[in-house]
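>>> below is the sequence, then the predicted model.
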Amino acid sequence: MSYLTEETSVDVVNGRMGEETSPRLRQIMSSLVSHLHDFIRDVELTEAEWEVAIDFLTRTGQICSGNRQEFILLSDTLGVSMLVDAINNRAPTGATETTVFGPFHVDGAPEREMGANISLDGKGEICLYQGRVLDLDGNPIKDALIDVWSDNEDGFYDVQQPGIQPPFNNRGAFRTGADGRYAFRGIKPVSYPIPDDGPVGKMLAALGRHPWRPAHMHFMVTAPGYRRVITHIFAAGDQYLVSDAVFGVKQSLIVSFEPADGVNEAWHADYDFVLCPAQP
């Protein structure tokens, strides 16, 4: 055992871990220390830059609340969330691709009757969302629960505007029958910026990046015996598809929103979800 120097820093820090440290924690922390120290040496980080980094992380934590998670935004905007998602959701060809969960999901969204309208504030252009939940062989899946949520016409989720939007506005859950079909009415989503009044927004501005996300509807699909799918469908033609601030877009998730008859809805979006069997 030696004292820390510029040359020995990784070995010295990792050498302080106790013998009873779990193997997985040892693997993760050893790699983190190694990469972090290599990064500092590579850029020759100055003390002033180190202080900026500490201040940035401090302010990121301070702005977090029950309705806002700035660290998730940081992870999202650095592409970390999508990389973790990709590693943890490898699936066979044909299965629905996943994307970021995002910070605005709310547990306990009410289960509604098939075809119900989840837009409670009366804003926005009504869209009929419909399709099927299938297995890899194309068979319908019964009792799949489809949890959905989106922003409103103004680009805000209900949790961002408590007292302005009704609770569970543009949220709901729907359960498939034997035919695997789902249908509900919401609004045609709109593009919106992620919250950019905090440290992450300042980081994006400094990097010459915008904070906008392309229009999308969130879906979380679960069914007994199948792997959960967390994903979005994105509106084709949106100007931010190729520059999504959180890197969440995948080609297979881009959907055409087609004009409808205008009586019950102005648009319709059709999409089938294909689930993989749960791993034993």
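Happy to help now that I have it.
>>> from here on, just use CA atoms for contacts and neighbour counts.
Fine.
>>> can you show me the helices along the stretch 151-280 of the chain?
Under the criterion DSSP state H, counting those that start in this stretch, the stretch 151-280 of the chain carries helices at the ranges 199-206.
>>> please enumerate the strands of it.
171-175, 181-187, 192-193, 212-213, 216-222, 229-235, 254-255, 258-259, 267-270, 273-274 (DSSP state E, counting those that start in this stretch).
>>> and the contacts of stretch 113-133?
Under the criterion CA atoms under 8 Å, 6 or more residues apart in numbering, residues 140-141, 144, 152-153, 165-166, 169-172, 174-176, 179-188, 264-275 lie in contact with stretch 113-133.
>>> show me which of these are buried.
In those, burial by neighbour count holds for 140-141, 144, 152-153, 165, 169-172, 174-176, 180-188, 265-269, 271, 273-275, counting by 16 or more other CA atoms under 10 Å.
>>> report the contact partners of Arg59.
With the criterion set at CA under 8 Å, 6+ apart, Arg59 makes contact with Gly198, Pro199.
>>> show me the longest helix that occurs in this protein.
As far as residue count goes, and with DSSP state H defining each element, the longest helix of the chain is helix 23-43.
>>> mind checking how far that one is from the chain centre?
Taking CA atoms, centre = their mean, to the nearest Å, one finds the center of helix 23-43 at 26 Å from the center of the full chain.
>>> do stretch 105-118 as well
Centroid separation for stretch 105-118 versus its chain: 19 Å, with CA atoms, centre = their mean.
>>> for it, buried residues please.
For stretch 105-118, the buried set under the neighbour-count rule, 16+ other CA under 10 Å, comprises His105, Ala109, Met114, Ala116, Asn117, Ile118.
>>> so how far is Leu253 from the first one?
Right, the one you point to is His105. 19 Å (CA to CA, to the nearest Å).
>>> got a markdown table for the strands of the stretch 151-280 of the chain, with distance to Tyr157 too?
As requested, the strands of the stretch 151-280 of the chain are arranged in a markdown table below (distance: least, CA to CA, whole Å):
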| stretch | distance to Tyr157 |
| --- | --- |
| strand 171-175 | 9 |
| strand 181-187 | 12 |
| strand 192-193 | 10 |
| strand 212-213 | 13 |
| strand 216-222 | 11 |
| strand 229-235 | 15 |
| strand 254-255 | 21 |
| strand 258-259 | 24 |
| strand 267-270 | 20 |
| strand 273-274 | 24 |
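>>> take this one as well and set it beside the first:
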Amino acid sequence: MPNNTAEQISIERDLTDRVVSSFEGTDDPRLRELLGALVEHAHAFVRETRLTEAEWTKAIEFLTAVGDITDDKRQEFILLSDVLGVSMQTIAVSNPAVHNATEATVFGPFFLDDAPEVPIGGDITHGAAGELCWFEGTITDTDGNLVPRARIEVWECDEDGLYDVQYGDERMAGRSYLYSNDHGEYSFWGLKPVPYPIPADGPVGSLLSVTKRSPLRAAHVHFMVSAPRLRTLVTHIFVEGDPQITTGDSVFGVKDSLIKTFVRHAAGEATPDGRNLGQVQWFSTRFDIVLAPSDTAGGTAQK
């Protein structure tokens, strides 16, 4: 039977309607809405592409492999969401643009809840290898008011592109949290970020390979900033001039407003805090953070 006849179109549409109506007894209205939309879009995809049974079997096998490789240290489904841009699209929807508020980007899989606290001007590297960098800035709201005691979580990879959770032991490095001072200022020593590949030894890596996409992420440092009555911000800063910004970040996380200049300082040049680095060059960058109000749609506020 041709697949574009009125009869065939009616058969396909009837099935979609029956599946959607099967959720009408769902007590939670939001869940009912989500399930109905999921069925509508999934069925539309099947109809539009004329998906074959063999192709659907391959898709099931792929998703099974994604589940098989997922464990308590690796979440391949998040990785799949990232490389398909679904993570960034969800962030775009959940963190609408608000005046001059700093833009959000992907959370990533390497955050830890129990990072150590450091004081203003402290060192978050904790022995991680790389080129030292001084980070500084202010925390304000969208009206320009300084935000004291904002909690700033920071995490990043080492010079080999590895996060501490990838070391294979219990070391914690390249991460900490600190609080802005009474004037909304913060500063710390970290590492100049480098590009690194997302885990590419699983089914998502195979997907990138067959589609000729790079697994590399643009060089970045993660920030999560929270304060009472303000929307919690999850974001990165990226390195101006990093070639990977031009060739493409594998999870689509780069935003122009988050690209920052990292200034190179010669060995022996005085540091902002008087730290003696000896004959080691170092870098510095500034990241002034603006938090949106907590009542802006979709975001998360610290209570």
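Received the coordinates, thanks. Keep in mind that this is a model prediction, so the values were computed, not measured.
>>> list the TM-score for the superposed pair.
Overlay of the two chains. TM-score (TM-score structural alignment, normalised by the length of the first structure): 0.94; 275 aligned residues with a CA RMSD of 1.6 Å.
>>> so the longest helix of the first structure matches what in the second structure?
Residues 29-49 of the second structure are where helix 23-43 of the first structure aligns, with TM-score structural alignment as the criterion.
>>> quick one: the matching stretch to the first structure mean distance?
Between stretch 29-49 of the second structure and the corresponding residues of the first structure, superposition yields a mean separation of 0.9 Å, by mean CA distance after the TM-score superposition for the first structure.
>>> contacts for that stretch next, please.
Stretch 29-49 of the second structure is contacted by residues Glu12, Thr16, Val19, Val20, Phe23, Glu24, Thr26, Leu51 when judged by CA under 8 Å, 6+ apart.
>>> quick one: map the fourth one onto the first structure.
Going back to what we said before, that points to Val20 of the second structure. Counting by TM-score structural alignment, the partner of Val20 of the second structure is Asn14.
>>> contact partners for its match?
For Asn14 of the first structure, the contacting residues are Met29, Ser30, Val33, taking CA under 8 Å, 6+ apart as the criterion.
>>> filter the residues you listed down to the buried ones and hand me the ChimeraX line.
Those of the contacts of Asn14 of the first structure that meet the burial criterion (16+ other CA under 10 Å) are gathered into one ChimeraX selection, given here:
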select :30,33
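>>> ok, the contacts of stretch 29-49 of the second structure vs Asp72 of the second structure, which is closest?
Minimum distance to Asp72 of the second structure across the contacts of stretch 29-49 of the second structure is 31.4 Å, recorded for Thr26 (CA to CA).
>>> assign that closest one to helix, strand or coil.
Under the three-state scheme (DSSP: H, G, I helix; E, B strand; the rest coil), Thr26 of the second structure adopts coil.
>>> ok, now which ones touch it?
With contact taken as CA under 8 Å, 6+ apart, Thr26 of the second structure is in contact with Arg32.
>>> then Arg74 of the second structure?
Arg74 of the second structure makes contacts with Pro109, as judged by CA under 8 Å, 6+ apart.
>>> distance of it from Asp68 of the second structure?
11 Å.
>>> what does His43 of the second structure give?
Distance check for His43 of the second structure against Asp68 of the second structure: by CA to CA, it reads 26 Å.
>>> so for those two, which sits in the more crowded spot?
Neighbour comparison, His43 of the second structure and Asp68: the larger count goes to His43, with 17 against 12 (by other CA atoms under 10 Å).
>>> residues near the equivalent of Gly225 of the first structure over in the second structure, how many?
Using TM-score structural alignment, the equivalent of Gly225 of the first structure in the second structure is Arg229. One way to gauge burial is a neighbour count; for Arg229 of the second structure, by other CA under 10 Å, it gives 15.
>>> for Pro23 of the first structure, same thing?
Residues within reach of Pro23 of the first structure, counting by other CA under 10 Å, total 9.
>>> ok, now which ones touch Glu153 of the second structure?
For Glu153 of the second structure, the contacting residues are Arg175, Ser176, Tyr177, Leu178, His222, Phe223, Met224, Val225, taking CA under 8 Å, 6+ apart as the criterion.
>>> mind telling me what element it is part of?
strand 151-155 (DSSP states H and E).
>>> average distance between that strand and the first structure?
Using mean CA distance after the TM-score superposition for the first structure, strand 151-155 of the second structure ends up 0.3 Å from its aligned counterpart in the first structure, as a mean over the superposed pairs.
>>> state the span of the first structure onto which that strand is aligned.
If you align by TM-score structural alignment, strand 151-155 of the second structure falls on residues 145-149 of the first structure.
>>> three-state assignment of the aligned residue in the second structure for Pro103 of the first structure?
In the second structure, the residue paired with Pro103 of the first structure is Pro109, using TM-score structural alignment. Reducing the assignment at Pro109 of the second structure to three states with three-state DSSP gives coil.
>>> and the end-to-end length of stretch 186-199 of the first structure?
Counting by CA to CA, the length from the leading to the trailing residue of stretch 186-199 of the first structure is 32 Å.
>>> pull out the buried positions in that stretch.
Gly186, Ile187, Lys188, Pro189, Val190, Ser191, Tyr192, Ile194, Pro195, Asp196, Pro199.
>>> return the residue of the first structure aligned against Asp242 of the second structure.
Aligned partner of Asp242 of the second structure by TM-score structural alignment: Asp238.
>>> how close does that match sit to His216 of the first structure?
Taking CA to CA, one finds Asp238 of the first structure at 10 Å from His216 of the first structure.
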